[in-house]
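Visitor: Sequence plus predicted model, see below.
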Amino acid sequence: MNSWIGVASKNNVEIGVAGGFCQLCHGKSAPLGRFYLEKLIHSKWLLVLFQLEEILI
């Protein structure tokens, strides 16, 4: 079984939960590469981490 960890903003996580989807690498498959993308599709778990407070730079 494969598990993955993704990092996203709280706002993006809330949108994905409401819409029933998850997006990694800004929706681009190239950064993941075909090998990892196929493994991600067949994974059982995806944990998404987000920051509770927004950082303003």
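Guide: Structure's in. What do you need?
Visitor: going forward, measure contacts between C-alpha atoms and count neighbours the same way
Guide: OK.
Visitor: Residue 18 belongs to a helix?
Guide: Yes: applying DSSP: H, G, I helix; E, B strand; the rest coil, one finds residue 18 inside a helix.
Visitor: Next one for the comparison:
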Amino acid sequence: MPLLKRQKVEDCVTEMLRDGIIRPSDSAWASPITLAPKKDGTTRFCVDYRKINAI
């Protein structure tokens, strides 16, 4: 992942942790994330839950 995107991901995760949207986990399960550009120039943090939902 490019450094600029990595920093944006870290910023998003830090903000969601601070706001109580997500919490730390020691789970062996994880889902891949991606950043999707929005029309207004901002970025949307997306999580792909398809594989974990298939279980």
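Guide: That came through, no problem. Every value quoted in this text rests on a predicted model; they were computed, and no experiment measured them.
Visitor: What TM-score do the two superposed chains give?
Guide: Once superposed, chain against chain, the TM-score is 0.30 (TM-score structural alignment, normalised by the length of the second structure); 37 aligned residues with a Cα RMSD of 4.2 Å.
Visitor: so where's the longest helix in the second structure?
Guide: helix 3-18 (DSSP state H).
Visitor: Enumerate the positions of that one that are buried.
Guide: Residues of helix 3-18 of the second structure classed as buried: 9, 12, 13 (neighbour count, 16 or more other Cα atoms under 10 Å).
Visitor: other SSEs contacting that helix?
Guide: Here helix 3-18 of the second structure touches no other helix or strand, going by 3 or more Cα pairs under 8 Å, 6 or more residues apart in numbering; DSSP states H and E.
Visitor: what's in contact with the helix or strand just after it?
Guide: Using DSSP states H and E, the helix or strand that directly follows helix 3-18 of the second structure along the chain is strand 33-37. Applying Cα atoms under 8 Å, 6 or more residues apart in numbering, the contact partners of strand 33-37 of the second structure are 5, 9, 43, 44, 45, 46, 47, 48.
Visitor: Just the buried subset of these, please.
Guide: Here, 16+ other Cα under 10 Å leaves 9, 43 buried among the contacts of strand 33-37 of the second structure.
Visitor: In helices, which of the contacts of strand 33-37 of the second structure fall?
Guide: Filtering the contacts of strand 33-37 of the second structure for helices - DSSP H - leaves 5, 9.
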